[in-house]
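Visitor: Show me the folded form of this:
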Amino acid sequence: MRWHDDFLELLDQRLLPADEVWLPHTTASEVATSIRNMVVRGAPAIGISAAYGVALSALQTTDNGWKQMIEADMQVLAESRPTAVNLFWALNRMREVLATCDTRHQAQRRLAEAAIGIHGDDLAANLAMAGHALTVMDDRAPFSVLTHCNTGALATGGYGTALGVIRRLHEEKMLKRVYADETRPWLQGSRLTAWELAREGIPVTLNADGAAAAILSRGEVKWVIVGADRITANGDVANKIGTYSLAVLARHHKVRFMVVAPASTVDMSLESGQEIPIEQRDGLEICEIKGIQIAPVGVDVFNPVFDVTPASLIDAIVTERGVIHEPDISGMRTLFNERKP
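Guide: You can find the predicted model right below:
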């Protein structure tokens, strides 16, 4: 994403890797539409985009009722995607800033500064997470990893969560190869992750989601590394659909499983993953590819965007604050300074 003081450009991720198209946005509603329609995706990037959307809202206001107009736009942004908690975290941050503003012009300046700050903080958190993750990986000989969906610069403020760890492994010459699940139905693994890695010269092999078990059975992969869209107080993790099955496969094959996400992804208000709202999308995403029907017309479709991986299947959760080994409610509370009521 590119901020230009009076408009926001978002790279249309739906068109990658064939075309690189930047879409200008001048209103909060335009940003909300782009979030809803997957122009921008990835929990951290959604939060950052929403923050810029609030900044744009301030620029569009008039002297009469300016604060109410911004609050209404924040509600529109909040309704764009239900599962990624970073969206609501960013909007709460912006709401706190708005509360300190006495004039419209003050709001325009402070909200823009806050959005830029959220963007910069996310990049710093990505870099910190990569450093923490490597302290967990005691095998210094080059090894392979498997990842799911896209968690790189496209999904964050610029470096990546899970893919940021993979970048750091490559920089430290600890990486042998990345296996990237294609990630149905939006194919973020093939269109985005493979694109990012190939551009940087990082060795990547693209595989169908259903091939993950065969890959893990060979013993070459030491870690499955994924991101998260929401992490609850007991360490359960909501992430792209297919993550749960990977965790089950990893446990069976004695491959370690790591979740990498910023602290803004943690929702200590929810006790477990059973409380996470899971977004359901149009069944056409399963039945069609670029408008071409690949399934019987009218067939029933189950199309959740995310699934929940139980904490019991996770070896480590990594945030910029540190690492939680074998996560549970005690470890989560310790790292996030939460006391049992």
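Visitor: can we go C-alpha only for contacts and neighbour counts from here?
Guide: Fine.
Visitor: any idea how far the longest helix that the chain contains is from the chain center?
Guide: Counting residues, the longest helix found in the chain (DSSP state H) is helix 104-134. On the basis of C-alpha atoms, centre = their mean, to the nearest Å, helix 104-134 sits 15 Å off its chain's mean C-alpha point.
Visitor: Counting neighbours, which bits of it end up buried?
Guide: For helix 104-134, the neighbour count (16 or more other C-alpha atoms under 10 Å) marks 104-105, 107-108, 110-116, 118-119, 122-123, 125-134 as buried.
Visitor: and what of stretch 177-192?
Guide: Going by neighbour count (16+ other C-alpha under 10 Å), the buried part of stretch 177-192 is 177-184, 186-192.
Visitor: Farthest-apart pair in the residues you listed, please.
Guide: Spatially, the most separated pair among the buried residues of stretch 177-192 is 177 and 186, at 23.2 Å (C-alpha to C-alpha).
Visitor: tell me what the longest helix of the chain is packed against?
Guide: helix 43-60, helix 85-99, helix 162-171, strand 316-319, strand 322-325 (3 or more C-alpha pairs under 8 Å, 6 or more residues apart in numbering; DSSP states H and E).
Visitor: if you set the cut-off to 7 Å instead, what comes out?
Guide: On a contact count with 3 or more C-alpha pairs under 7 Å, 6 or more residues apart in numbering; DSSP states H and E, helix 104-134 meets helix 43-60, helix 85-99, helix 162-171, strand 316-319.
Visitor: One more sequence to fold, the one below, so I can look at both together:
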Amino acid sequence: MRTIEWRDGHIVAVDQTALPDAVRMLDLRTVEDLIDAIKRLAIRGAPALGVAGALGAALAVRDDPDLAGDRVAALRQARPTAVNLAWGVDRALRRLPDGPDAVLAEALAVVEEDVRCNRTLAGRGADWLLGRAARPVNVQTHCNAGGLACVEWGTALGVVRALHERDALGRVYVDETRPLLQGSRLTAWELAQLGIAHTVVVDGAGPSVLARGLADAVVVGADRIAANGDVINKIGTYPLALAAARAGIPFLVAAPESTVDLATPSGAEVEIEVRDGAEIVHIGQTTIAPAGTETLNFAFDLTPADLVTAIVTEARVIHPAKGERP
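Guide: Predicted coordinates:
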């Protein structure tokens, strides 16, 4: 199953808000439909957002080239922190002088490349880990960086899958990932589908998993990697990096080259999305804080380069903690 693709002249995507209770597909026939799906996290995950940006650009220029500019601008800004969304839009639109069909062809190329590059980086990440940890490798991860965050394979969970295929994986410790529970809802669902042994822990217990020696490595994805090696990822990643450094275990970031943003000098220049505070004080329809409680709902955090043992992409391995830069 592909998370997102082009079918019969429009975009079809898994509605990630319905999981794990149901696998529901969305038919997105307008750019406005796509923007809504992105903002409410029905489509999420950096590589999937890159694909969505490219396919959305194709949809925009096909529907009305004269009005495409405003639609595309709104699409680029639908989620400001992840660089892949704007990257996908811009890449597809470079073919606009050749007409709408060329834009669509480029967008479809982005879809297929996502699958290939994530399989490649997954294998490279597994090789890197096996060179530093005994089998079987127990892994801790945060948020969701699996097939749901890409087209069909995964980045951080792609590495996990590659280890599993080599009979080199032990157990995966999954942070629940508050406030929207992408770990317990999505990552645990994917691991169950793959038959991989896993344990969900609350976010506050993540560092203790590492301190107790239960995991041999942390493997996460990224929403943006700055030119100095700083990593922007789901809120809660930074504490895991601190705990990994204290425990003396590798902190590995798995992300495609499209996530590397050389135009941004450091993570300090990245706009961190602040989402609706209602996500914090409600779980589903249940209120979990007094009415009127103030909130601060950062969607992402910054992990400094000196805490990142390695970044693995489809093309290379970078070691920011040793001073290597993308």
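Visitor: Need the TM-score between these chains.
Guide: Here the superposed chains carry a TM-score of 0.95, computed using TM-score structural alignment, normalised by the length of the second structure; 321 aligned residues with a C-alpha RMSD of 1.3 Å.
Visitor: from the buried residues of stretch 177-192 of the first structure, which single one is nearest residue 285 of the first structure?
Guide: residue 186 (7.4 Å).
Visitor: longest strand of the second structure?
Guide: strand 169-175 (DSSP state E).
Visitor: what range in the first structure does that one sit on?
Guide: With TM-score structural alignment applied, strand 169-175 of the second structure matches the range 175-181 in the first structure.
Visitor: List the contacts of the matching stretch.
Guide: With contacts defined as C-alpha atoms under 7 Å, 6 or more residues apart in numbering, stretch 175-181 of the first structure is touched by 142-149, 169, 189, 194, 203-209.
Visitor: which residue lines up with residue 28 of the second structure in the first structure?
Guide: Looks like residue 28 of the second structure aligns to residue 25 there (TM-score structural alignment).
Visitor: gap between its match and residue 266 of the first structure?
Guide: 29 Å (C-alpha to C-alpha, to the nearest Å).
Visitor: and if you look at residue 212 of the first structure?
Guide: Residue 212 of the first structure is 27 Å from residue 266 of the first structure, by C-alpha to C-alpha.
Visitor: more crowded one of those two?
Guide: Counted by other C-alpha atoms under 10 Å, residue 212 of the first structure and residue 266 do not tie: residue 266 has more neighbours, with 25 against 20.
Visitor: The second structure: which residue goes with the more buried one?
Guide: Per TM-score structural alignment, residue 266 of the first structure is aligned with residue 260.
Visitor: Any idea how many residues pack against residue 26 of the second structure?
Guide: Residue 26 of the second structure, neighbours per other C-alpha under 10 Å, totals 17.
Visitor: which residues does the residue nearest to residue 49 of the first structure when sequence neighbours are not counted contact?
Guide: Among residues not flanking residue 49 of the first structure along the chain, residue 31 sits closest, at 7.0 Å (C-alpha to C-alpha, 6 or more residues apart in numbering). By C-alpha under 7 Å, 6+ apart, residue 31 of the first structure lies in contact with 25, 50, 53.
Visitor: Specify the local secondary structure of residue 31 of the first structure.
Guide: Here residue 31 of the first structure is recorded as helix under DSSP: H, G, I helix; E, B strand; the rest coil.
Visitor: mind checking how far it is from residue 317 of the first structure?
Guide: Where residue 317 of the first structure is concerned, residue 31 of the first structure sits at a distance of 30 Å (C-alpha to C-alpha).
Visitor: same check, this time on residue 10 of the first structure
Guide: The value you get for residue 10 of the first structure to residue 317 of the first structure, if C-alpha to C-alpha is used, is 29 Å.
Visitor: and what of residue 275 of the first structure?
Guide: Between residue 275 of the first structure and residue 317 of the first structure the computed distance is 19 Å (C-alpha to C-alpha).
Visitor: These two - which one has more neighbours?
Guide: Shown here are residue 275 of the first structure and residue 317; by other C-alpha under 10 Å, residue 317 has more neighbours (29 against 10).
Visitor: Many thanks, we can stop here.
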